[in-house]
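Colleague: Quick one, structure for this:
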Amino acid sequence: MNKYSDTTKQFLLATKRSEIEALHQLASNCQVITFVCELIHQLQRERGISNIFLISKSTRFCEHRRKQIEASINTEEMLRSQLKAKYLQTSDSASNMRLFNLIALALQDIDHVPSLRRKIENQRLTAAQSTRAYCRVISALLAVVFEASDVASDPKITQQLVALFNFIQGKEFAGQERAWGVVGFSQSTFDKRLCERIKQLEISQQNSFKTFFEFALESDSQQWQSLESADSVEPLSQMRTMIQQLANGSPIAAEISEVWYELTTARIDKMHTVEEQLSEGLLNQTKSRVAKVEDDLLNHRKRVNTAANKLSDMDYWLSTQVTPNEDAKNTLQQSYIKTNNQTDQLTGNRAFYDLIKEQSDHIKRMELELDTAKQAFVDHKKIDRAKLLIMQEMNFDEAEAHRVIQRRAMDEQTSLMAISETIIKTAAALHKSLKSLES
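Modeller: Here you go, the predicted structure:
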């Protein structure tokens, strides 16, 4: 009787251990994501409160702002603690190169938030300038969430990450809509450009929530649909319509800014309850998957030991050439009609082969499901690439570049993805032409 080497068995089990390690890393990422999402929420609140504080010349929301800054700082400290514990106190950093760089960029922006707060305190910024500054910090944090989600290796968890990312992206668009609406009301006038910005933010929310519904669990979708009821949305819809009617520059009372703020804040607070549910569900899913795969590893060990004790080198080539179809199964069953000892030996070879085949099939299924789930991330990267090209070419900020893509998509009645691909291909063709001219 021949036995498989320890190295053979170790590599068979190493496949499952590798999956466990990837899930542990993913679980760490998911925990960090929940803290990043919470800081984003606190900064979104701080951004809205700061706008009211600025446009009222420090007469409104003073105490409200002080408490909110305190909440933001506490959340920031918890995030920094999590980042250190999850990433700086471990030796495995090779696979996190891009993520670490984005964390560094985000922390760099956060390091400058205290100076932003001092300028707001001293009324040295306009509400529009303050909004842009907070949007920049939040955008950097969203990039961290995106990268931490994009490295996910489990299909089911990836789907939940896609849902969460698109929901918080939609929530950020809602926060920007709130902020720019306050800016317009505080000026007692809306120009065409500001109205267009607010309209595009509304469309961006719809697109983000559409992707959210595509990947979210049914319970999460129902939770958001129940909160986003017609009765709660109608007053906001009326104010959105009013803003678009003010595109000609007609004056409006600045006091309405607080009505707008209250309506949009109530909606964003509802979003936060869904966001918390999504985060909790994500953490529960990662824990469940880790426990399941660890149980699978124990089962694999038992099956390997059982199969390895019933091997026959003489029968190996016959048993391992059997393919998983009905005819082959029948052939294998016929070959079992031997002595008990021969049957045990053949069964051992088959069991070992089946274990490897099961793992191969499992990996293939995961890769296929993962490719489908990650397509949303691929699309997002292409849109970001197209925005960057526009920003470089036209000296626009990110919001302006995004509006360019949205306008073209609306004019051509196509998707943001299609427009982004056209922009990238055009830029690549131009770059190639310039290179040929240089040579």
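
Colleague: use CA for all of it now, contacts and neighbours both
Modeller: Fine.

Colleague: which residue packs closest to L161, ignoring adjacent ones?
Modeller: Spatial nearest neighbour of L161, chain neighbours left out: S149 (5.8 Å); criterion: C-alpha to C-alpha, 6 or more residues apart in numbering.

Colleague: Is that neighbour in contact with V162, as I believe?
Modeller: Yes: contact criterion C-alpha atoms under 8 Å: S149 and V162 qualify, at 7.4 Å.

Colleague: about what we covered before: quick one: which helix or strand includes the residue nearest to L161?
Modeller: helix 127-150 (DSSP states H and E).

Colleague: which outside residues touch that helix?
Modeller: Helix 127-150 has contacts (C-alpha atoms under 8 Å, 6 or more residues apart in numbering) with 29-30, 33, 36-37, 40, 43-44, 47, 50-51, 54-55, 98-99, 102-103, 105-106, 109-110, 116, 120, 158, 161-162, 165, 169, 176, 179-180, 183, 374, 377.

Colleague: which of the residues in it are buried?
Modeller: Neighbour-count burial for helix 127-150 flags 127, 130-135, 137-150 (criterion: 16 or more other C-alpha atoms under 10 Å).

Colleague: Here is the second sequence; please produce its structure so I can put it next to the first one:
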Amino acid sequence: MIHQLQKERGTTNVYLGSKGVAYKTNLPVQFKHTSEAEEQLRALLKSKFLNNDAIHTQARLLTSITLASQGLEQLPKLRKQIQKLQITPLKSTDAYCRLISKIINLIFEAADVSSDASITKMLVALFNFIQGKELAGQERALGAIGFSQQKHEPKILSKMHELESAQHDVFERFLEFSVSQEQTAWQAIQLSELTKDINKLRAMFNALSASNSYTPELGEVWYEVATKRIDALQNIETMLTTRLMEQVQVRIKEADAEISNHSLLMEKISDDNATDPGFNMLFDRRFSGLHSEEGSAAEQHHDVQSGHKSFYDLICEQANHINQMSAELENVKRALHEQKVIGRAKILLMQSSNVGEHQAHQLLQKAAMSQNQSLIDVANSIVAKVSKA
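Modeller: Predicted coordinates for the structure are as follows:
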């Protein structure tokens, strides 16, 4: 759905920028593709989250689904304005960006809901990659406007520079949580002719902005090249989602196997007529007791009543497994939380200092360096000050 909306945004920009001359036949075709994707998305959201079996789903995720659905309901009105040339390219782009951000946010909230460290890590990688791809899509959209309108637009040029820089930051976070196969595919794109062509067109856009000489044809060339690059990024996105779904299936099988094994063991223990296995906990030195009291492994083994060892080991094994998973999940969730706080701090700086996202990020970095603090510490301070105010 995100991919089709990004294509629709770019197509409409070429159409609007050329005053309805270019991509006149492409527009209804793209509307159709996006509508088909929307039907699939709505059906999946309804079956997975909007039914009686999904009452355990966190409220924030349900709120995000509601906001995305409400945004999608406004698409027909936006399309009518576009077809009648009743909206400017920049306003149209802004509307699509807001809608796409609502859908991307579903991935972020899904990562926050996840209680499995490996799944959360993949969701964080996927969220950052799709966010980077969206920034590339926004650059494509603005470039299409800039080339097609045949006039100098300083605001567009400045925003394109910001988007180019922001892509680098977001894709770096994706690389942090991805695996070698995805990293190799990313490096291949970076070294490809597509990236070289994009960089050439970026330089050309800068030169044409200085001379104020554009042609509508360049808007179409830019859009086609940028689209090929985004399609290449879509291949990596597919790799990420495929690996995610495969891992989900693995974890489901592992959980089923654990349940089955524990059920068999419980039946065996029940047949052995164990009397009070919980009594062992009071003598196990692996649990906290008298301050600074330590014991050898032999003493620990001696303290645990051998008649109930199988059941007791099951409890300890499960406790250790939960602790290990909790530690792994905590590390990933910490990174996810930091990303939220830094994003919140950037928004506050953008509002208070009237700057763009890239400049806000630079302000955070400068503050961190001057105060000899980490980026997250500075972001926490900014958010805390605003909350108190």
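
Colleague: Tell me the buried residues within the contacts of helix 127-150 of structure 1.
Modeller: 29-30, 33, 36-37, 40, 43-44, 47, 50-51, 54-55, 99, 102-103, 105-106, 109-110, 116, 120, 158, 161-162, 165, 169, 176, 179-180, 183, 374, 377.

Colleague: All the helices of the stretch 151-300 of structure 1, in order from the start?
Modeller: Using DSSP state H, counting those that start in this stretch, the helices of the stretch 151-300 of structure 1 run over residues 155-186, 192-215, 218-227, 230-245, 256-308.

Colleague: Those helices into CSV, with extra columns for distance to E421 of structure 1?
Modeller: Below are these laid out as CSV (distance: least, C-alpha to C-alpha, whole Å):
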stretch, distance to E421 of structure 1
helix 155-186, 20
helix 192-215, 18
helix 218-227, 30
helix 230-245, 31
helix 256-308, 31
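
Colleague: Go through these and pick out the most buried.
Modeller: Among the helices of the stretch 151-300 of structure 1, helix 155-186 has the highest mean neighbour count (mean count of other C-alpha atoms under 10 Å), at a mean of 24.

Colleague: distance from that helix to structure 2 after superposition?
Modeller: Superposed on structure 2, helix 155-186 of structure 1 shows a mean distance to its aligned partners of 0.8 Å (mean C-alpha distance after the TM-score superposition for structure 1).

Colleague: List the contacts of the residue minimising distance to the centre of structure 1.
Modeller: Structure 1 has F165 as the residue nearest its centroid, 3.3 Å off, counting by C-alpha atoms, centre = their mean. F165 of structure 1 makes contact with 145-146, 149, according to C-alpha under 8 Å, 6+ apart.

Colleague: try 7 Å
Modeller: F165 of structure 1 is in contact with F146, counting by C-alpha atoms under 7 Å, 6 or more residues apart in numbering.

Colleague: Repeat that for Q285 of structure 1.
Modeller: For Q285 of structure 1, the contact set (C-alpha under 7 Å, 6+ apart) comprises I157.

Colleague: Need the counterpart of it in structure 2.
Modeller: Alignment note (TM-score structural alignment): Q285 of structure 1 maps to Q247 of structure 2.

Colleague: And its match, how close does it get to S270 of structure 2?
Modeller: 34 Å (C-alpha to C-alpha, to the nearest Å).

Colleague: got it, and Q74 of structure 2?
Modeller: 60 Å.
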